[in-house]
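**Q** Quick one: sequence and predicted model below, then my questions.
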Amino acid sequence: MWGKLLGAGFGFLFGKWLGAILGFYLGHLFDKSLKQDFDKAGGFQGFFNGDDLNERQALFFSSCFSVMGHIAKSNGRVSEIHIQAASAFMDEMRLHGDERKEAQSAFNAGKSAEFSIKESVSDFKEAFARRYDLLQLFLEIQIQMAFSDGHLAAKELELLKLVSKHLGIGEKHFRFILKRYQAEFKFRQQRAHWQSQQQSRSSGNERQYQHRTHTPQPPSEVSEAQALAVLGLEQGASDKDIKRAYRKLMAQHHPDKLVSQGLPEHMMEIAKGKSQSIQAAYEVLKKK
């Protein structure tokens, strides 16, 4: 970035607009070379190979954690809940050693006053411009961080809208994604509570038998309205609407497809978790 700006500036001084164009191009080559040198020295490229797919995966990884850090700091200080949420992400991705340190470094970089969320998200958008499902998942992960304490502060909402804007996601669709995630958050909480109760009631032998014979279903108190909201639908949706929404969401969050487009394999568990919530909501609606 700085190479392009400085190159254009010096070029204009010596050759007006033609010099500025040439300087901008030379600066772009410098920035690209500098980035490659940085990648070779370590950074996220230290554990992603150097081909195009893995470069995109490294960018997804670093951008994701740095923007998460910026959102966590939006209220002036990073709360213990946000730190725990970031650690939970790292645990879910099974990050250890140098990989975990890199994630922590990116998270801390996002907390810096010098961090530019516009530049970070715009660079991300440029790299994944034709991979809309990944852009949406990136936004969903940021919403998950902001919502980790159970509510959305005004400054967090403002930043999420900014992220959505720089990703090229319209305001109407942003509201749809936000509303659906809030429903998913409550749905997961309720299912986790029920599963915890089931485990505490079961003896060791009974639990093994149940595991062999069937998968426990969600509790009856999970309402049709809750399950519909997870699929982004409202009361009165037809069976056809439900099936169409279910298939669309499952396609958007299919882990293997997302990884092939640039989602780091470390983050596959996040996509799996979202797919499981969509599947569970659909199973509730099938039984109504």
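**A** The structure has been received and is ready for your questions. Computed from a predicted structure; not experimentally measured. Residues are numbered from 1 along each chain as shown.
**Q** can we go C-alpha only for contacts and neighbour counts from here?
**A** Will do.
**Q** Buried residues in whichever strand or helix holds residue 208, which are they?
**A** In this assignment (DSSP states H and E), residue 208 forms part of helix 204-213. By neighbour count on 16 or more other Cα atoms under 10 Å, the buried set for helix 204-213 is empty.
**Q** Okay, one more to line up with it:
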Amino acid sequence: MVFDHARGQLTSFLEKVLSAVGEAAGSVLGRVVEAVRTIFEGDPETRKQVAFSVAMIALSAKIAKADGIVSRAEVDAFRQIFEFPESEAAHVARLYNLAKQDVAGIEAYATQMATLCRTCAGGPCQILDDVLDGLFHIAKADGLIHENEMAYLARIAEIFGFDKDYFERVKARHLHVGGTDPYDVLGVSPSDDFPEIRRRYRSLVSEHHPDRLIARGVPVEFHAVAHERMAALNAAYEAIEKERRAA
């Protein structure tokens, strides 16, 4: 989950965090955040990777519960993002269930996870963009995004520091009700000239290239979502290009 060549290390990473958290029920959020900060204080790169994994596991649990039902499709979507050996399943499942049952609400989790990711990256970091994309992937896994889930996603985006226009672009990549508007996906306007649209497209492709995700410490297993994001960007650009050529 953390790095492809470090699969064996993830178990020990989560074991350390969960050992520090303990078995007590109730509010575990503070204990999880403090454990990640303390255990990996001298290793900011590992802390960044663990922070991403913890954020995705915890917020995935909260989002899956937002509509009142944790569906099998949502759990499967989570496992698609985090392919992990069965030897690690118990640790991942324990953290997932702790977050799902925690008395702390989703806003508290989003706030603390944003702080944790920013702290480990030295400032606002693009990892939060990857987390938001992953949460959309899970929320839509059962065929629709419930209004409660959408409200939570919007609030998480706000807490992460993304403006409304940015949130709408992310939503456009994932929701195809009535057909996708390719201009919304790329964050451009039909009034923009094509060279400007092409520059925007190339910038987005560069920003979201899988190599960039690796550099940000995003686990290889998360690239299923990254490829879905790239496919949406490519399809939007091709649709606009085809439309402009026809015109």
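**A** Arrived safely, thanks for sending. Computed from a predicted model, the values in this text were never measured in an experiment.
**Q** quick one, helices of the stretch 101-250 of the first structure?
**A** Along the stretch 101-250 of the first structure, counting by DSSP state H, counting those that start in this stretch, helices occupy 117-127, 132-146, 154-167, 171-201, 204-213, 224-230, 239-252.
**Q** For residue 125 of the first structure, see how far away residue 168 of the first structure is.
**A** 8 Å (Cα to Cα, to the nearest Å).
**Q** So between those two, which is more surrounded?
**A** Remark: of residue 168 of the first structure and residue 125, residue 125 carries more neighbours, 18 against 15, as counted by other Cα atoms under 10 Å.
**Q** Residue 103 of the first structure contacts residue 62, correct?
**A** Yes - in terms of Cα atoms under 8 Å, residue 103 of the first structure counts as a neighbour of residue 62; the distance is 7.0 Å.
**Q** angle of the helix holding residue 208 of the first structure against helix 171-201?
**A** Here helix 204-213 of the first structure points in a direction 140 degrees away from that of helix 171-201 (axes from the mean of the first three to the mean of the last three Cα atoms, to 10 degrees).
**Q** elements contacting the helix ranked longest in the second structure?
**A** What stands out as the longest helix in the second structure, according to DSSP state H, is helix 223-246. Helices and strands touching helix 223-246 of the second structure, by 3 or more Cα pairs under 8 Å, 6 or more residues apart in numbering; DSSP states H and E, are helix 72-81, helix 127-139, helix 164-174, helix 182-186, helix 194-207, helix 210-215.
**Q** Select, out of those helices, the one closest to residue 97 of the second structure.
**A** Judged by Cα to Cα, the one of these that comes nearest to residue 97 of the second structure is helix 72-81, at 11.6 Å.
**Q** picking up where we left off before, can you check which of the helices of the stretch 101-250 of the first structure gets nearest to residue 265 of the first structure?
**A** helix 132-146 (13.0 Å).
**Q** Report the buried residues of the longest helix of the second structure.
**A** Under 16+ other Cα under 10 Å, the buried positions of helix 223-246 of the second structure are 223, 225, 226, 229, 230, 232, 233, 234, 236, 237, 240.
**Q** where's the counterpart of the second one in the first structure relative to residue 110 of the first structure, distance?
**A** For residue 225 of the second structure, the equivalent position in the first structure is taken to be residue 270, counting by TM-score structural alignment. Counting by Cα to Cα, the gap between residue 270 of the first structure and residue 110 of the first structure amounts to 21 Å.
**Q** Could you do residue 235 of the first structure as well?
**A** Taken as Cα to Cα, the span from residue 235 of the first structure to residue 110 of the first structure is 40 Å.
**Q** can you check residue 276 of the first structure too?
**A** Taking Cα to Cα, one finds residue 276 of the first structure at 30 Å from residue 110 of the first structure.
**Q** Just give me the residue right at the centre of the second structure.
**A** Closest residue to the average C-alpha location of the second structure: residue 131 at 1.7 Å, with Cα atoms, centre = their mean.
**Q** surely it meets residue 56?
**A** Yes - at 6.0 Å, residue 131 of the second structure and residue 56 qualify as touching, with contact defined as Cα under 8 Å.
**Q** if you count what's nearby, which of residue 235 and residue 110 of the first structure comes out ahead?
**A** A count of neighbours by other Cα under 10 Å puts residue 110 above the other of residue 235 of the first structure and residue 110, at 26 against 10.
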